[in-house]
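Undergrad: Curious how this folds, go ahead:
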Amino acid sequence: MALPELMLSDTLTGEKSRFVPIDPPQVKMYVCGPTVYDEPHLGHAKTAIFFDIVRRYLGRLGYSVFYVANITDIDDKIINRALEEGVSWEEVAKRYEEEYFRAMDSLKILPATVNPRATNFISRMIEFISGLLSSGKAYITPDGVYFSVESFEKYGLLSKIRMEDLIRDPRIEKGINKRNPADFALWKFAKPNEPRWKAPWGDGRPGWHIECSTMIYELMGPSIDIHGGGSDLIFPHHENEIAQMEALTGRRFVKYWMHVGLLQVRGEKMAKSLKNYFSVRSALEDYDADAIRIFLTSAHYRKPLEFSLDSMNGARERVRSWKDSAMRALRYSEEGRKGELNEDERKLKLIIDDEMRRFFLAMSDDFNTPLAYSSIDLISAAASRIVSESLSHNLASEAFFDLAEILSILGIDLMAKRRVDERGYIEALIEVRKQLREIKMYDIADRIRKKLMDMGVMVEDRNGETIWWIKE
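TA: Below is the predicted model:
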């Protein structure tokens, strides 16, 4: 099946357009990671899971994704937490970084290509800031180095905020002798008992915004395909990233800005500061990772999602029905005789094929997961009908492999509980494939071969016989 072209909405332009990477088939994608001063909650997981699905889907479309997700390991919040606990800021950052990665692993999120820590790039940040000072885009005050927003004509385009409104915006950081209230810190001079690094203009530490810009520049270059994060980062963080990067390089920074709507509790953002959050650790005590993944992506990614236990329970039952239907279809397909489809079965096959196309159309339409999940519901229902009505075993096999393929894009592995070295299971799949080839159902046979290869099982047809082995 030919896959549809991917269409993406760009926060900056407000338009949806065909995805065309800078240097295909490579895609450079950067997503802002956590500031590690507390345990991760489901709001963090919502963004991480969505971009995990984006990465998996891009791979399915044939792209090679270079995925960077940073760790902010120096920040006011980390310093304050260390002072509260009477420990070093390094200890706080290390503890919560490890907890974050444990949580993401438990949620089946694939590791990023690189997870850079901000503190490993301090010298590069100093070079970056020096370049902005040299060009007149930044200036020094008694408490640090600031970026001059008036020096960047496009400031405010991402967030759609007018310069005159910035004076009253509570998110604007305070500073001594700033030229414009909206100017933001590139470097903060050290206060007593704070961590510090040497710099030509005075010892201190980087501002938050310069960290991401520098890590992107060093790891991915001046221009990237996709930059993502929560919608709460549009301003000031991502607005300031654009200003810094484009002021330094003179080049377009990001082709597609993707922002994830916030997880809400009673209409308010789920946040540690509001004490209304549910940690990933506590959620996993009552729900498995698959249920959490589907709940957190059940609304369109750009829209906010209201948290409720009823919705979590509904997602759990939905995933359970998908898995049960798929595994029943697999067991049924292994039991019976292969043969041609009758007329009713061919009509059911058309329904399954049509919903497969609809799934990929929905995912390629700016990741419309609600519509995509509706197609999974219908394929799952068709799989159940095949078994309950004792229909074609061939069709049951196709329904299973269709579900396995699309659920794997969502991070749900139907084979997770089956050991790849179970000889009987592998040989059963080989035999099913052989029988399908004999009746010229090559599309399903090829899908089985691909699934075996994904499991690490290599297949070769020689003189009418099929040879298989497990790739080391």
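Undergrad: CA only for contacts and neighbour counts going forward, please
TA: Noted.
Undergrad: Would you check how far apart Trp81 and Arg102 are?
TA: Not Trp; residue 81 is Arg. In this structure, Arg81 and Arg102 are 21 Å apart, going by C-alpha to C-alpha, to the nearest Å.
Undergrad: I meant to write Phe50 there.
TA: If you measure Phe50 against Arg102 using C-alpha to C-alpha, the figure is 18 Å.
Undergrad: neighbour count winner among these two?
TA: Phe50 (23 against 14; other C-alpha atoms under 10 Å).
Undergrad: a helix runs through the more buried one, doesn't it?
TA: Yes - residue state for Phe50 (DSSP: H, G, I helix; E, B strand; the rest coil) corresponds to a helix.
Undergrad: Could you tell me which residues make contact with it?
TA: Thr297, Tyr301 (C-alpha atoms under 8 Å, 6 or more residues apart in numbering).
Undergrad: Same question for Leu274.
TA: Counted by C-alpha under 8 Å, 6+ apart, Leu274 has zero contacts.
Undergrad: Tell me the spacing between it and Met7.
TA: Between Leu274 and Met7 the computed distance is 36 Å (C-alpha to C-alpha).
Undergrad: What count of nearby residues applies to the residue lying closest to Glu91 once chain neighbours are set aside?
TA: Spatial nearest neighbour of Glu91, excluding adjacent residues (C-alpha to C-alpha, 6 or more residues apart in numbering): Ala82 at 7.9 Å. Here the number of neighbours of Ala82 (other C-alpha under 10 Å) works out to 18.
Undergrad: and for comparison, fold this next one:
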Amino acid sequence: MSLSANITQTPEFLSKQLVESQATLKIYDSMTTDKRKFEPLQAGKVGMYVCGMTVYDYCHIGHARVMVAFDVVSRWLRHLGFEVNYVRNITDIDDKIIARANENGEEIGDLTERFIKAMHEDAAALGCAVPNSEPRATQHIDEMLQMIDTLEQKDHAYAAPNGDVYYAVETFEGYGKLSKRKLEDLQAGSRVDVDTDKKNPFDFVLWKAAKLGEPQWDSNWGGGRPGWHIECSAMSTKCLGDSFDIHGGGHDLQFPHHENEIAQSEAATGCTYANNWMHVGFINVDGEKMSKSLGNFFTIREVMEKFHPETIRFFILSSHYRSQVNFSDAALKEAHSGLTRVYQTLKAAEAVLESAGKLDESVEASTEVVNEISGYSANFIKAMNDDFNTPQAISVLFSLAKEVNKLARETENDQGIAKLQTAAVTLKALAATLNIGQVDPTEFLQAQIGAVSEGQMSDEQIDALIQERIEAKANKNFARADEIRDLLQQNNIELEDGKQGTTWRRI
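TA: Just a heads-up that it's a prediction; the model follows:
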């Protein structure tokens, strides 16, 4: 049994540290532009809404960053002892969806189901847990109509001659408070085309009048379908109430989408919409903004053809969620090297503990050992409670991995074994809060990316060459043994000779 399979519980001292640190969590709030102590509306419980995907194509690497960032947020909150209700919506009716379905000659429902399935597959590959709820726009039309009706009754919305229903931005005094934009400044510098059906160029559509051949629902204003912004307001309040703790999404959604959500929701309910706003930074590709027009647009699936999914997750976590990130092959290779260090450390610890006959035993560590190792976990928790500072937390993991490697090399007695096991168990438990380092080390280190036909040696070919090398060394044919090692290195296979024999990993 491997260390990875054997460790299923968080060390007692770490569990205590996590619970005791709950009150020290600070989150950067985009509304106040400051880190604030996190105080949920209801003690011990967190309601979190994240804007999800519009399902007309495969998810791209920018989507991956949002998925992973809020997956880590929800996991960390749960590790601190909060009961989390994580809601991430699915937009399954939209101009782009209609256009793509027409382009493909397929039913809208078939298109959206296909890409929802693909989205779930990609998220699972990246190690993201399924949110508590994934409300779909088409399943909440009644809630949207009710909110639009409320806004109209409160004179925040109006029906236009063209059959659309618009939100009147001038009726909401706080419009622009999230993005720090003043409506009068926007109007002064506006190049928005004048829509004669709008009272203000920045009024936005709540309900779109039906067009020939498009899906539609009945309403007080005639057949039509919802605008994009109203979807999230209706679904978030339906799932989490008029006010909730955290609203998140990509930085590109801050204006106008989230600004419009605030205007709709707070005008309709009279309540503060979300207590904390979190926005994930952009991903650039080789220094340029990712876009299809520039030809630097990559889907998650395309990236997974070249890199292990956990490497992609580790790459994303190696930067703070609010920062801009530069995506490149070099950056992914660096991330793979870093994650490999963690797995090699766990593998080395396994080998020593197994050799000592302690791999499957619970070894009691002294108070002195616990105090020493708990210093690493304290630093890890401090980093994560500082607005989910994953790069700093990963730095702590590397420091602890260095200690584990040192212990694995120098351990000679029961006391050393106890310290090694405590350190290794803690390393894996801390990594678990980020959902990295949890598979069997050998499985990760030998994972094959892409097809053998693309040039990679198969496991069977590698094992056969290693066996030939063993026989060559036994026959003192060291020249042939060196040739085999060189051949394997040329094929990105690194050999590791140890007391337990020869092992290998892909590099």
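Undergrad: just to revisit the earlier point, does the residue nearest to Glu91 of the first structure count as helix, strand or coil?
TA: Put simply, Ala82 of the first structure is helix when judged by three-state DSSP.
Undergrad: doesn't Val92 make contact with it?
TA: Yes - with contact defined as C-alpha atoms under 8 Å, Ala82 of the first structure counts as touching Val92 (6.1 Å).
Undergrad: Let me see the ranges of the strands in the stretch 401-507 of the second structure.
TA: In the stretch 401-507 of the second structure, the segments counted as strands under DSSP state E, counting those that start in this stretch are 493-498, 501-506.
Undergrad: ok, and which of these has the densest surroundings?
TA: Scoring the strands of the stretch 401-507 of the second structure by mean neighbour count under mean count of other C-alpha atoms under 10 Å gives strand 501-506 as the most buried, with a mean of 16.
Undergrad: how near is the residue nearest in space to the middle of the first structure to Leu410 of the first structure?
TA: Computing the C-alpha centroid of the first structure and ranking residues by C-alpha atoms, centre = their mean puts Phe51 first, at 1.3 Å. Taken as C-alpha to C-alpha, the spacing of Phe51 of the first structure relative to Leu410 of the first structure amounts to 10 Å.
Undergrad: With Glu431 of the first structure instead?
TA: Relative to Leu410 of the first structure, Glu431 of the first structure is positioned 28 Å away (criterion: C-alpha to C-alpha).
Undergrad: More neighbours: those two, which one.
TA: It is Leu410, of Glu431 of the first structure and Leu410, that has more neighbours when counted by other C-alpha under 10 Å, with 21 against 14.
Undergrad: Can you tell me what the more buried one aligns to in the second structure?
TA: Aligning on TM-score structural alignment places Leu410 of the first structure opposite Leu434 in the second structure.
Undergrad: what does Pro192 of the first structure give?
TA: Pairing criterion TM-score structural alignment: the partner of Pro192 of the first structure within the second structure is identified as Leu212.
Undergrad: How about Arg179 of the first structure?
TA: If you follow Arg179 of the first structure across to the second structure using TM-score structural alignment, you land on Lys199.
Undergrad: Would you verify that its match is located in a helix?
TA: No - membership of Lys199 of the second structure in a helix is not supported by three-state DSSP, which gives coil.
Undergrad: Surely it touches Ala168?
TA: Yes - proximity of Lys199 of the second structure to Ala168 meets the contact threshold set by C-alpha under 8 Å, at 7.4 Å.
Undergrad: post-alignment, whichever helix in the second structure runs longest versus the first structure, mean distance?
TA: The helix that spans the most residues within the second structure, counting by DSSP state H, is helix 329-355. Compared with the first structure after fitting, helix 329-355 of the second structure deviates on average by 1.4 Å (mean C-alpha distance after the TM-score superposition for the first structure).
Undergrad: buried sites along that helix?
TA: Judged by neighbour count (16 or more other C-alpha atoms under 10 Å), helix 329-355 of the second structure contains these buried residues: 332-333, 335-336, 338-354.
Undergrad: can you check stretch 63-77 of the second structure too?
TA: Neighbour counts over stretch 63-77 of the second structure (16+ other C-alpha under 10 Å) mark 63-77 as buried.
Undergrad: Which residue in the first structure aligns with Ile316 of the second structure?
TA: Superposed on the first structure with TM-score structural alignment, Ile316 of the second structure falls opposite Leu296.
Undergrad: what does Phe380 of the second structure give?
TA: Aligned by TM-score structural alignment, Phe380 of the second structure pairs with Phe359 of the first structure.
Undergrad: Tell me if I am right that its match is in a helix.
TA: Yes - residue state for Phe359 of the first structure (three-state DSSP) corresponds to a helix.
Undergrad: which residues does the residue nearest to Ala428 of the first structure when sequence neighbours are not counted contact?
TA: Taking C-alpha to C-alpha, 6+ apart as the measure, Ala428 of the first structure lies nearest to Glu334, with 7.0 Å between them; neighbours along the chain are not counted. Remark: with contacts taken as C-alpha under 8 Å, 6+ apart, Glu334 of the first structure is in contact with His393, Ala428, Val432.
Undergrad: for Gln254 of the second structure, what are its contacts?
TA: Shown in contact with Gln254 of the second structure (C-alpha under 8 Å, 6+ apart): Leu178, Ser179, His279.
Undergrad: Counting neighbours, which of those comes out on top?
TA: Top of these by neighbour number is His279, holding 23 neighbours under the definition other C-alpha under 10 Å.
Undergrad: That one -> the first structure?
TA: Going residue by residue (TM-score structural alignment), His279 of the second structure aligns to His259.
Undergrad: ok, now how distant is its match from Lys272 of the first structure?
TA: 20 Å.
Undergrad: Gly336 of the first structure too?
TA: As defined by C-alpha to C-alpha, Gly336 of the first structure lies at a distance of 55 Å from Lys272 of the first structure.
Undergrad: what does Ile386 of the first structure give?
TA: Ile386 of the first structure sits 48 Å away from Lys272 of the first structure, taking C-alpha to C-alpha as the criterion.
Undergrad: Which one of those two is surrounded by more residues?
TA: Ranked by neighbour count (other C-alpha under 10 Å), Ile386 of the first structure and Lys272 place Ile386 first, with 24 against 15.
Undergrad: Leaving out the residues flanking it, which one is nearest to the aligned partner of the more buried one in the second structure?
TA: Under the alignment by TM-score structural alignment, Ile386 of the first structure pairs with Leu407 in the second structure. Closest residue to Leu407 of the second structure apart from its sequence neighbours, by C-alpha to C-alpha, 6+ apart: Leu420 at 5.7 Å.
Undergrad: Look at that neighbour and say how many residues are nearby.
TA: Counted by other C-alpha under 10 Å, the residues lying close to Leu420 of the second structure total 28.
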